[in-house]
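Asker: here is a sequence with its predicted model. Questions after.
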Amino acid sequence: MGEQGESRAVELELHGKSRIFDVDDPILPDWVEEKALSSGDFPYKKKMKSSDYMKELKSLQIELVKVQFWLQATGKRIMSIFEGRDAAGKGGAIFATSSHMNPRLARVVALSKPNDREAGQWYFQRYVDQFPTSGEFVLFDRSWYNRAGVEPVMGFCTPEQYEAFLHQAPQMEKVIDHEAILFFKFYLDIGREMQLKRFHDRRHDPRKVWKLSSMDIAALDKWDDYSKKRDRMLKDTHTDYAPWTVVHANDKRRARLNLIRHILTTLDYTGKDRDAIGEIDGKILGSGPAFLK
């Protein structure tokens, strides 16, 4: 049951049918289980085998360690932001990318709600404070793009602030480009049934229950609103100097591997092993809003 014993069952409209989803019910509905992987037009019928995934991930993580040595030698800076709906797999992708890097030089940033002082600052200010220094790789678990998604959907910013953000974000990112910071923007996209399945997994796994917030539950019936904001965000802030890379993420394993491959393929680092990196799966990863159509 939900907080104070209240049911958190919600009525959802999916594919022209009305469905009841209760995240507190320990039994996952068949209609979620059956459609989860294929939801959102995911291109594969089965998840990648764990053994294949671990083998390929190890090769890619070795390349990421090379990237760190290259950053130290050259003083270059890398910054990557990870966006997507709740339960899209942002944290897991960040962990797969950074887990074998030197933590002194690979830093994960996950900012909480702004305090009173931060709320009175220029919107981007607290994020700029976290930008990489020489030789550093910084990974943002959500970013300034909160203002393009969750904030307008949930009423945490005004329409004027939302529109101003969409105008200012490309300008701010132009400065990142001028600073020669190597900048990656990832949007992890999942289907609706997959999100429901992952919410349910979080609710009933004691190791993950902390991941399920009241905000997640409140957003359950706002799928279409989030989709509209996602599409507007990608359209207005996808630029030549700061492009969005979109990743179909119903299968976390394929998503992580191809995301890392994109980073490694883009960088011109010392000792690069193209055979170890392999080829990007064009069914999983693509550029900009057109990839979702």
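Answerer: Now that the structure is in, tell me what you want to look at.
Asker: from now on I want contacts and neighbour counts done on CA atoms only, so please keep to that.
Answerer: Fine.
Asker: which stretches of the protein form helices?
Answerer: With helices called from DSSP state H, the chain shows them at 30-35, 50-74, 90-98, 116-119, 125-128, 150-154, 159-178, 192-204, 214-218, 223-237, 252-266, 274-277.
Asker: the structure to be compared is supplied as follows:
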Amino acid sequence: MTTEKSADILSMDERFNSEMMDSFDEELEMELDDERMDQILAEFADASEVYGLQTGNAKSSLSNRHTYFKELFRLQGELVKLQDWVVHNKLKVVVLFEGRDAAGKGGVIKRITQRLNPRVCRVAALPAPSERERTQWYFQRYISHLPAGGEIVLFDRSWYNRAGVEKVMGFCNDDEYEEFFRSVPEFEKMLVRSGIILVKYWFSITDDEQHLRFMTRIHDPLKQWKLSPMDLESRRRWEQYTKAKEVMLERTHIPEAPWWVIEAVDKKKARLNCINHLLSQIDYGVVEHAPVVLPQRVYNDDYIRGPVPQEMFVPARY
């Protein structure tokens, strides 16, 4: 085996291991708090050897993850402040997340919503249009998901499906495709004039990176559900998607609603960069709240708690 080929295999192994580590990190992010972080991350570094994960320089990667978590928590704290500002000032915010399959859109959306009120910040991820919806004005099914005052809506894919998957897969004809490009700038200008803050992100990854992420999903039972037949077909049509993306960005990058491109090969950096940029798009401040005082619990002498039948309890297996 040549030195060059050995290096390629080693590089692929490192990237697969990095993907596995990222899966662990996703779970850690749901559990960690600042006081426990150092202890848990240190234990995780030791555990990786027990589970046979090839983590390379564990202490070095531990430091990187420590920085990532610290910065993520800081940015999520700012997102909570932004949420309060949006509610207090009755702002209407729409954020579009577009990009190739496995580009990391869902990952950053999860980090944005993770510590926010789902009644304020919600995700719109529309399925394929029904037969009835196909007969409607193209933008009609998206309108019902737009925010009222005091709401943030994150579109996990959006009306730009027509410029991407529908064009590449032949789900729209040339006239419908051209009509979309005539309509979408006016549609978005109308949204902005109505008071909606509209932010559009394109998540950019390389051909090799998408291939790696698809292979990881194929071999990970917990992520196989993310791969649809359409996703697999998108691999074969990489170049067609590239051309469609270039046309889309060129024809819909308008001053009222510009596109912002996120370099997303490094998922952790992409998440931090996207959240940081999103925060910069809205001039928010701190909303003062009255101190929260826990009221005294009321005790009644005649109250007797009723018994709960044992068979109603979930078995305590853990």
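Answerer: Nice, thanks for sending it over. Please read all numbers here as calculations on a predicted model, not as lab measurements.
Asker: turn the helices of the first structure into JSON lines, including distance to residue 21 of the first structure and mean neighbour count.
Answerer: Below are these laid out as JSON lines (distance: least, CA to CA, whole Å; neighbours: other CA atoms under 10 Å):
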{"stretch": "helix 30-35", "distance to residue 21 of the first structure": "9", "mean neighbour count": "13"}
{"stretch": "helix 50-74", "distance to residue 21 of the first structure": "30", "mean neighbour count": "17"}
{"stretch": "helix 90-98", "distance to residue 21 of the first structure": "24", "mean neighbour count": "19"}
{"stretch": "helix 116-119", "distance to residue 21 of the first structure": "35", "mean neighbour count": "10"}
{"stretch": "helix 125-128", "distance to residue 21 of the first structure": "36", "mean neighbour count": "13"}
{"stretch": "helix 150-154", "distance to residue 21 of the first structure": "20", "mean neighbour count": "17"}
{"stretch": "helix 159-178", "distance to residue 21 of the first structure": "31", "mean neighbour count": "15"}
{"stretch": "helix 192-204", "distance to residue 21 of the first structure": "8", "mean neighbour count": "20"}
{"stretch": "helix 214-218", "distance to residue 21 of the first structure": "11", "mean neighbour count": "13"}
{"stretch": "helix 223-237", "distance to residue 21 of the first structure": "14", "mean neighbour count": "16"}
{"stretch": "helix 252-266", "distance to residue 21 of the first structure": "23", "mean neighbour count": "21"}
{"stretch": "helix 274-277", "distance to residue 21 of the first structure": "41", "mean neighbour count": "15"}
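Asker: so which of those helices comes closest to residue 109 of the first structure?
Answerer: helix 125-128 (9.0 Å; CA to CA).
Asker: residues making contact with the closest one?
Answerer: 118, 143, 144 (CA atoms under 8 Å, 6 or more residues apart in numbering).
Asker: now render the helices of the first structure as a markdown table, adding distance to residue 245 of the first structure.
Answerer: Below are these laid out as a markdown table (distance: least, CA to CA, whole Å):
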| stretch | distance to residue 245 of the first structure |
| --- | --- |
| helix 30-35 | 25 |
| helix 50-74 | 18 |
| helix 90-98 | 13 |
| helix 116-119 | 29 |
| helix 125-128 | 20 |
| helix 150-154 | 19 |
| helix 159-178 | 15 |
| helix 192-204 | 20 |
| helix 214-218 | 24 |
| helix 223-237 | 10 |
| helix 252-266 | 9 |
| helix 274-277 | 18 |
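Asker: among these, which is nearest residue 243 of the first structure?
Answerer: helix 223-237 (7.7 Å).
Asker: what is the closest one packed up against?
Answerer: Here helix 223-237 of the first structure touches helix 150-154, helix 159-178, going by 3 or more CA pairs under 8 Å, 6 or more residues apart in numbering; DSSP states H and E.
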